[in-house]
Each structure stands twice: as structure tokens, then as C-alpha cells.
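Novice: Sequence first, then the predicted structure:
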Amino acid sequence: MLEQAYYNKADEIIAQHGRTQKALIPVIQDIQANYRYLPAELLSYVAKQLGINEAKAYSVATFYENFSFEAKGKYVIRVCDGTACHVRKSSLILDRLYKELGLSKEKHTTDDMMFTLETVSCLGACGLAPVLTVNDEVYPAMTPEKVSELMKELRGEKA
């Protein structure tokens, strides 16, 4: 059960976009931007407020890969594994991150909710490969050593 503050925030977002069916995507985008995920209970609430069948709202939210029903960490790290990045050893970057963060292909978010690690097919920065992003900030030409330095920085271990 979500706290009332979640519903209040959803009401604010709905008020900004209007109570129409066409507002569904912008509303759930803003909710996800606010919480770094889309709480399922809130999606049901939004559907009701917009006069949309709950199944339709879920079909929209599950169709787009960008929406997540799982809580994400403060820092969302996306490692590109597209062709250019893969050829330039993005797998070594991913391996280092798994090791540094204690994560795996099955476990994507650290217990302290600081980091979420995802792989993506392409970040659109092939000339900068291998690439990763942290909360949509691009880090080009990554190496395992650069990953370790970045993790120290994000943890506040480096001035």
C-alpha cells in the first residue's frame, strides 16, 4: 500500500496534463521521473482518474521498455551492448560493474537502493564506444579502471 503522498503527487501531475486518455503517457512518464519507477498501484489509480480501462493502461506501460514497475536505485547505470560497444569490450565494463556493485544478471539493484545496473541494445553514441550512462549522463570510452573510479566518485569516496 502506497503512502497518500504518492496519490497526491499523481493528482498534481494529472492536473498538469489534464484528465484525458491522451494524457496517460505524459502522466506516467512524469510519475516515473519522480520516483524512478512506476508503482503498479499508482498506474491503476491514474487509469481510474483518466477514465481508462486498467488493462489498457497496463498494456501501454508494458509496451514501452522505458517504463519499469521495479524500484530503481538513486543512480541508474545503463551499459551499452550494441555492436560498436560490444566489439570494444563493453562486456568487461559490465563485469566490473557486477563485481563492484555485487549485482548479477538476476539482481539489478543494490540493497541500499543506490545503484541499478541495466544493459541496453544501443545508446546512440557508437563513436564513443564503449559507453555507459549514469542517470542519462554519458560516459564515453569506458574501461574497467574508469568504471572503478566512477563508482568511487558516485559513492563520495573521491573529492
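Specialist: That came through fine. Since this is a predicted model, take the numbers as computed values, not measurements. Residues are numbered from 1 along each chain as shown.
Novice: drop to CA atoms for contacts and neighbour counts, all remaining ones
Specialist: OK.
Novice: check contacts around the most far-flung residue of the chain relative to its centre.
Specialist: In the chain, the residue that sits farthest from the middle, by CA atoms, centre = their mean, is residue 51; the gap is 27.2 Å. For residue 51, the contact set (CA atoms under 8 Å, 6 or more residues apart in numbering) comprises 19, 20, 21.
Novice: next, the one to line up against it:
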Amino acid sequence: MEDKNSIREKYLEFENFLNLVGTDREQLIITLRKAQNLFGYIPRDIQSLISKKLRIPIVEIYGVITFYSYFITEPEGKYPIHLCMGTACYINKSESLLKEIKNFLNIDIGQVTEDGIFSLSIVRCFGACALAPVANINGKIYSKLTPESLIEILKKYREGRAEA
């Protein structure tokens, strides 16, 4: 958990960034990327701050955030799991992987495990269709997954034995 000074410093850094951007609506994506990189996600209060500064309705900002899978609105776990549910992965049984993850970690899409180790989200495509089904865990792509291989990978992460 971050201390209050660290959080305050991030807010100050972001406000300074917004002052440099000014009111240029064309800077929305860059501004959202800065927020995501700084906070790890884009909190509601930051969305509101961006809305006021760039004079863009918050609903429009939220629409951009939810359109791009890169942006998230909730904190992720230490090891975020992004499971592909695109056509190739779906045909190759990514739905069974999703069921297995949910059961093994006792979380649903958009949730973080109680210990804060894992979070789960789905994406529509990684562009690795020939390797389906695919998941991105902690920034690493895992391919041709089976429910069994996926659980073994998650166990390694939980035990701190996963490859970086």
C-alpha cells in the first residue's frame, strides 16, 4: 500500500503535467497515458480533473478509456492476468481457461484476489492468433494454454517462482 506522501506526490506531478498540456483537447490520449503510467490505472477523480482541465465531458473521457484496452479504471493485482477472448482464442477454448482462472483464484473479471496478487481482465486480441489460446500475465505472453498449464503458471507466480 502506498503512503499518503507518495500519493500526494503523484497528484502534484500529474497536476504539473496538466498545467503543461493546458486546455488542448488533442492531448487527451497522452494525458490518459500519463495518468495510467503514474497511478497504474485512471481513478475517477483523475478523470474528473482531466475533464475540467481539457474541457471534455467526463462521459467522453470514460468512452475513450473503455474503448482502449490499455486503459483501466481500477487498480490491478501484483500480477495482472489479461486473457484473450478474441475469435481464435475463443475457438481454441479460452472460455475453459476463464472458468479455470475464476475457480482457482476465486475472482471474476475485473476483480483482484483478496491477497492482491492477481487481477483478471479479458481482452479481445493480442495479435497472436496462431498461438491461441493466449494470456498475458504480468506482461509476459503465454500461448497454447490448457487449463492445466495455466494453473501451473499461476501457482509459480503465487510461489514467486515465475519467470520475469
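Specialist: Thanks, I have the structure now. Everything numeric in this text was worked out from a predicted model, so none of it was measured.
Novice: quick one on the thing from earlier: output the contacts of residue 51 of the first structure in a markdown table, with secondary structure appended to each entry.
Specialist: Listed next are the contacts of residue 51 of the first structure as a markdown table, based on DSSP: H, G, I helix; E, B strand; the rest coil:
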| residue | secondary structure |
| --- | --- |
| 19 | coil |
| 20 | coil |
| 21 | helix |
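Novice: What is the nearest of the residues you listed to residue 30 of the first structure?
Specialist: residue 19 (14.5 Å; CA to CA).
Novice: and the gap between that closest one and residue 27 of the first structure?
Specialist: As judged by CA to CA, to the nearest Å, residue 19 of the first structure and residue 27 of the first structure stand 10 Å apart.
Novice: which stretches of the second structure form helices?
Specialist: 4-21, 28-39, 44-54, 58-67, 87-91, 94-105, 147-159 (DSSP state H).
Novice: which other residues reach the longest one?
Specialist: The set of residues that contact helix 4-21 of the second structure without belonging to it, under CA under 8 Å, 6+ apart, is 27, 31, 34, 35, 38, 39, 50, 53.
Novice: Pull out the buried residues from those residues.
Specialist: Burial by neighbour count, judged by 16 or more other CA atoms under 10 Å, picks out 31, 34, 35, 39, 50, 53 from those.
Novice: and the first one, what does it touch?
Specialist: Contact partners of residue 31 of the second structure, counting by CA under 8 Å, 6+ apart, are 18, 50.
Novice: which one in the first structure is aligned with it?
Specialist: Matched by TM-score structural alignment, residue 31 of the second structure corresponds to residue 27 in the first structure.
Novice: Alignment lookup: residue 127 of the first structure to the second structure.
Specialist: Aligned by TM-score structural alignment, residue 127 of the first structure pairs with residue 130 of the second structure.
Novice: Residue 76 of the second structure maps to what in the first structure?
Specialist: Counting by TM-score structural alignment, residue 76 of the second structure lines up with residue 72 in the first structure.
Novice: Hmm, residue 112 and that match touching each other?
Specialist: No. Using CA atoms under 8 Å, residue 72 of the first structure is not in contact with residue 112, being 10.5 Å away.
Novice: Setting aside sequence neighbours, what's the nearest residue to the residue nearest in space to the middle of the first structure?
Specialist: Closest residue to the average C-alpha location of the first structure: residue 76 at 5.5 Å, with CA atoms, centre = their mean. Take residue 76 of the first structure and drop its neighbours on the chain: the residue closest to it by CA to CA, 6 or more residues apart in numbering is residue 116, 4.8 Å away.
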